[in-house]
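Chemist: Build me a model from this:
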Amino acid sequence: MRVTVLGFTVPDELLEQINAEDRLMQTQTHRFAWSLVGAFRSNGVAVDLLSTAPVSDFPGNRRLLWRGRRFDVDGVRGRLMPFVNAVVLKHLTRYLACWVVGARELRRTRPDWIVVHGVHSPFLYYAVHVRRRVGARVAVVLTDPPGVIRAEDGRLRQVLKRVDISLVTRALRRSDAVVVLAAPLGDDFARGVPALVVEGLVAPELSSLPATPPARPRIVYAGGLHEEYGVRRLVEAVRSLPADVELALFGRGPLEPWLVEQAAEDPRICTPRLVSPADLPAIYAGASLLVQPRQLDQYFVRYSFPSKLIEYLASGRPVVSTRLPSIPEDYAPYLVQPDGDDPADLAAAIGGVLAWSTEEREAFGRRGAEFIRTTRSPQAQGRRIVEFLDGIATGG
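Modeler: Down below sits the predicted model:
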């Protein structure tokens, strides 16, 4: 099998440059993209990349013109496509770049499958239109629902996102297969299309680091600093815990200014930092526990499986996570799940883990890492994806 992954898979050095300049952090998209590539390659699939830089619209990212170029990462050949980074123009120029640059690459590589990573409408429409010309099928990997509206989105952006939801849904229903992180993504946006639930992938090196217990209890959150992700409630929960704890936050998002204020007022709250993905394994290994506090009252929760959760578990540290409906039941023995998502619930769950002995925390974390290694590694998940696509191609 040969696939072309159409999406946002870029070299590490470009991602570091983007994170240093962009208002939003793109690390998780980057990690998932490369884990997907690894999942295919570990199962004997040849992979080519058609990519674009994952950046916020201007002025969230100050660079307007993004040029194209070729790149090679560990033998995986990729082509960055150019675009103009402004509202509306961004979608139009990415769609045109697919036809000008992408079509030439597809004629050269002749993939069996075009695998679209994400719900970016220019890529979806290009893929379903070009497939017959190159003799390929189209699979879409859905990690989030289309058109998620955030608190910081203005009125124009909200209108455009609602239009995009309609466009994306139409394109998805013309695809040959979807791989979804949660079943409702397929049910609601790609009805009638064969679907496989693969709730996430993880880089295997994260589970190989030794645990290094900190001098004082250290709670770690890594991800987007958004209110809807439960970050504010997590801070409020930590305020009710004993004075000797520390909350370390790693990421970027709209809550940054507020978090800086909280850090100035309370020595238990660390000033948020943006770090390289390469730094995260050591950060996780140095935590007493990791927290995924996503709020349950957000509309996107039923569609959402935070891929960070698999990354957390793979680190071998205890994980506290709210009870998201998208978390499969077999995760339950390896998570500490609060009764709810308010600060008191989070504080009770965190406090319970901190009351364990160091040995108890290490044993619990090791069981979670082994669960991920054996059932959710890129090799294991990639095998499921390849068998799923093979079955569709052969009519099985």
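Chemist: From here on, just use CA atoms for contacts and neighbour counts.
Modeler: OK.
Chemist: Going along the chain, name the strands of the chain.
Modeler: For the chain, strands defined by DSSP state E occupy the ranges 2-7, 46-51, 65-66, 69-73, 76-80, 83-84, 113-117, 137-142, 177-180, 195-197, 218-222, 246-250, 289-292, 319-321.
Chemist: and the first one with strand 113-117, angle?
Modeler: Looking back up the chat, that one is strand 2-7. 20 degrees (axes from the mean of the first three to the mean of the last three Cα atoms, to 10 degrees).
Chemist: and for comparison, fold this next one:
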Amino acid sequence: MTRTIIVSATLTSLSMDDVTTSSQSYELQLALAFSEIHSTTIISLVAVSDARRQDLKLVALGSKPRGLTSAWNLTRRLLREKPQGVQVISFGYDPLTVLPLLFSRALGARAYTVVFDTHVGATEQFAPTKRTLANAYFGLGRLLLRPLNGLFVVTKTAENIFARMNKSIFRTRIGFDPEQAKPWALPKSEEFRVIYAGALEVYNGIQQMMDGVILRNSNEESTRRVVLHLYGTGGLRQTVELYAERDEAILYHGVSVKAEVDAAVLRSNLAFNLRVLDHPVSVNAFPSKLIELLGSGVPVATTAVLPSAILSRYALIVTEVSAESVRDALLLAEKSDESFAEKASLARSFIAGEYDWHDIVSDMSGFMGGPSTAAV
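Modeler: Below you'll find the model as predicted:
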């Protein structure tokens, strides 16, 4: 009998109400989708209470997300599991997370990791010596990927890179659950509300986004004020707070649970999804935030993180990450808000059909040698 164990360093519960990041959203929705195929357990390094949601179980280790203690607790828990028919899935390549998977594999389990992110974004602000040590640490983690049964990646570029470390590699997708999304309608407001929700990092064009809003509001053609609402945290948090203090068109809300962010999206005229495409972080990243935004039916202004031929049907393409491009996108969105609302409606149907969680986990399970939803 096949069982799936998903190792998480972020999930604190089985409720989407407690989700605050796209990574948490992905991990929980992936686990829920797997639980519809067969027995599925999340082993959470950080949760403090066990929980159950239908056929999905959460085992809480109550550790810190990283470190020797959490690695030891995870190893002990995995070694207690009967390995026959077990497929263990983790995320990333932190050595202290990969090593317990290797111990589990040595006893007969099948071990995999999903590489949809990179350590570069978290370490690029480090001092040179600290960054060198961090790169060496995560370099060891990448070497430890070789003995795993396989890897999941989400971009072709990442597939080419990680295939050098493990030949058994599968390109997957990040899904969307349309049943959880409430319909968007064009807001009636004197302001043009714009939202960004995500990591406040250089590679997400945060400063250019804010500068673009300020440029737009200083434009003589402006008929109503644009207000930018930002949700999230990251290396540019202090910069965002400074902008918010100086300009009333920049509003920073900090970190909020998913339900609050979703409600804010529905109140917005436009959502931004910018990414500096030549940044190292973009190599592995899959546009999960973009998928959620398009699936919600809100008009989206985005860089071409998916093929432009597809995106141009459903979103407003921002040609480069600059204040001027952001300003131009805002002016165009305001003038053509009804036509972009029609695009957004088409996008919702497209996402529901192309990014179905059931199809995604069916393919992943088949790759690991387990049952698929097609066989259930």
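Chemist: Reformat the strands of structure 1 as CSV; add distance to residue 171 of structure 1.
Modeler: Converted to CSV, these look like this (distance: least, Cα to Cα, whole Å):
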stretch, distance to residue 171 of structure 1
strand 2-7, 15
strand 46-51, 19
strand 65-66, 26
strand 69-73, 28
strand 76-80, 23
strand 83-84, 21
strand 113-117, 11
strand 137-142, 10
strand 177-180, 12
strand 195-197, 15
strand 218-222, 33
strand 246-250, 35
strand 289-292, 32
strand 319-321, 34
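Chemist: Show me the one of those that comes nearest residue 237 of structure 1.
Modeler: Closest to residue 237 of structure 1 of those is strand 246-250 (Cα to Cα; 10.2 Å).
Chemist: now for the closest one, which elements pack on it?
Modeler: Applying 3 or more Cα pairs under 8 Å, 6 or more residues apart in numbering; DSSP states H and E, we find strand 246-250 of structure 1 packed against strand 218-222.
Chemist: Residue 348 is in contact with residue 320 of structure 1, correct?
Modeler: No - with contacts counted by Cα atoms under 8 Å, residue 320 of structure 1 stays clear of residue 348, the gap being 10.5 Å.
Chemist: When these two are compared, which one has more neighbours?
Modeler: Residue environment comparison for residue 320 of structure 1 versus residue 348 gives the larger neighbour count to residue 320, 24 against 17, counting by other Cα atoms under 10 Å.
Chemist: is it true that residue 303 of structure 2 touches residue 272?
Modeler: No - taking contact to mean Cα under 8 Å, the distance of 9.0 Å between residue 303 of structure 2 and residue 272 leaves them out of contact.
Chemist: show me where the stretch 51-200 of structure 1 has helices.
Modeler: Counting by DSSP state H, counting those that start in this stretch, the segments of the stretch 51-200 of structure 1 that form helices are 89-97, 103-109, 121-134, 155-172, 183-189.
Chemist: Buried ones in the fourth one, by neighbour count?
Modeler: Looking back up the chat, that one is helix 155-172 of structure 1. 157, 158, 161, 164, 165, 167, 168, 169, 170, 171, 172 (16 or more other Cα atoms under 10 Å).
Chemist: Distance to residue 98 of structure 1 for those residues - can I get that in a markdown table?
Modeler: Formatted as a markdown table, the buried residues of helix 155-172 of structure 1 follow (distance: Cα to Cα, whole Å):
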| residue | distance to residue 98 of structure 1 |
| --- | --- |
| 157 | 24 |
| 158 | 26 |
| 161 | 21 |
| 164 | 18 |
| 165 | 21 |
| 167 | 17 |
| 168 | 17 |
| 169 | 20 |
| 170 | 19 |
| 171 | 16 |
| 172 | 18 |
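Chemist: between those, which is closest to residue 386 of structure 1?
Modeler: Set against residue 386 of structure 1, the nearest of these by Cα to Cα is residue 172 (19.5 Å).
Chemist: who's in contact with residue 375 of structure 1?
Modeler: residue 381 (Cα atoms under 8 Å, 6 or more residues apart in numbering).
Chemist: Same question for residue 267 of structure 1.
Modeler: residue 246.
Chemist: Could you measure from residue 9 of structure 2 over to residue 290 of structure 2?
Modeler: Residue 9 of structure 2 sits 23 Å away from residue 290 of structure 2, going by Cα to Cα, to the nearest Å.
Chemist: sorry, that was for residue 202 of structure 2
Modeler: Distance of residue 202 of structure 2 to residue 290 of structure 2, given as Cα to Cα: 18 Å.
Chemist: now do residue 98 of structure 2
Modeler: As for residue 98 of structure 2, its distance to residue 290 of structure 2 is 29 Å (criterion: Cα to Cα).
Chemist: Can you report how many residues neighbour residue 266 of structure 1?
Modeler: Using other Cα under 10 Å, residue 266 of structure 1 has 12 other residues around it.
Chemist: returning to that earlier point: just tell me which of the strands of structure 1 ends up closest to residue 153 of structure 1.
Modeler: With distances scored as Cα to Cα, the stretch of those nearest to residue 153 of structure 1 is strand 83-84 (20.1 Å).
Chemist: how big's the offset between the closest one and structure 2?
Modeler: Comparing strand 83-84 of structure 1 with its match in structure 2 after superposition yields a mean distance of 4.2 Å (mean Cα distance after the TM-score superposition for structure 1).
Chemist: Remind me what that strand packs against, helices and strands.
Modeler: The helices and strands touching strand 83-84 of structure 1, judged by 3+ Cα pairs under 8 Å, 6+ apart, are strand 65-66, helix 89-97.
Chemist: Make JSON lines from those and add mean neighbour count and distance to residue 363 of structure 1 to it.
Modeler: Putting those into JSON lines (neighbours: other Cα atoms under 10 Å; distance: least, Cα to Cα, whole Å) gives the following:
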{"stretch": "strand 65-66", "mean neighbour count": "14", "distance to residue 363 of structure 1": "47"}
{"stretch": "helix 89-97", "mean neighbour count": "18", "distance to residue 363 of structure 1": "48"}
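Chemist: Could you dump the ones you listed into CSV with distance to residue 181 of structure 1 added?
Modeler: As requested, these are exported to CSV (distance: least, Cα to Cα, whole Å):
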stretch, distance to residue 181 of structure 1
strand 65-66, 30
helix 89-97, 25
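Chemist: one step back: so what sits against both of residue 320 and residue 348 of structure 1?
Modeler: Listed contacts common to residue 320 of structure 1 and residue 348 are residue 338; contacts here mean Cα under 8 Å, 6+ apart.
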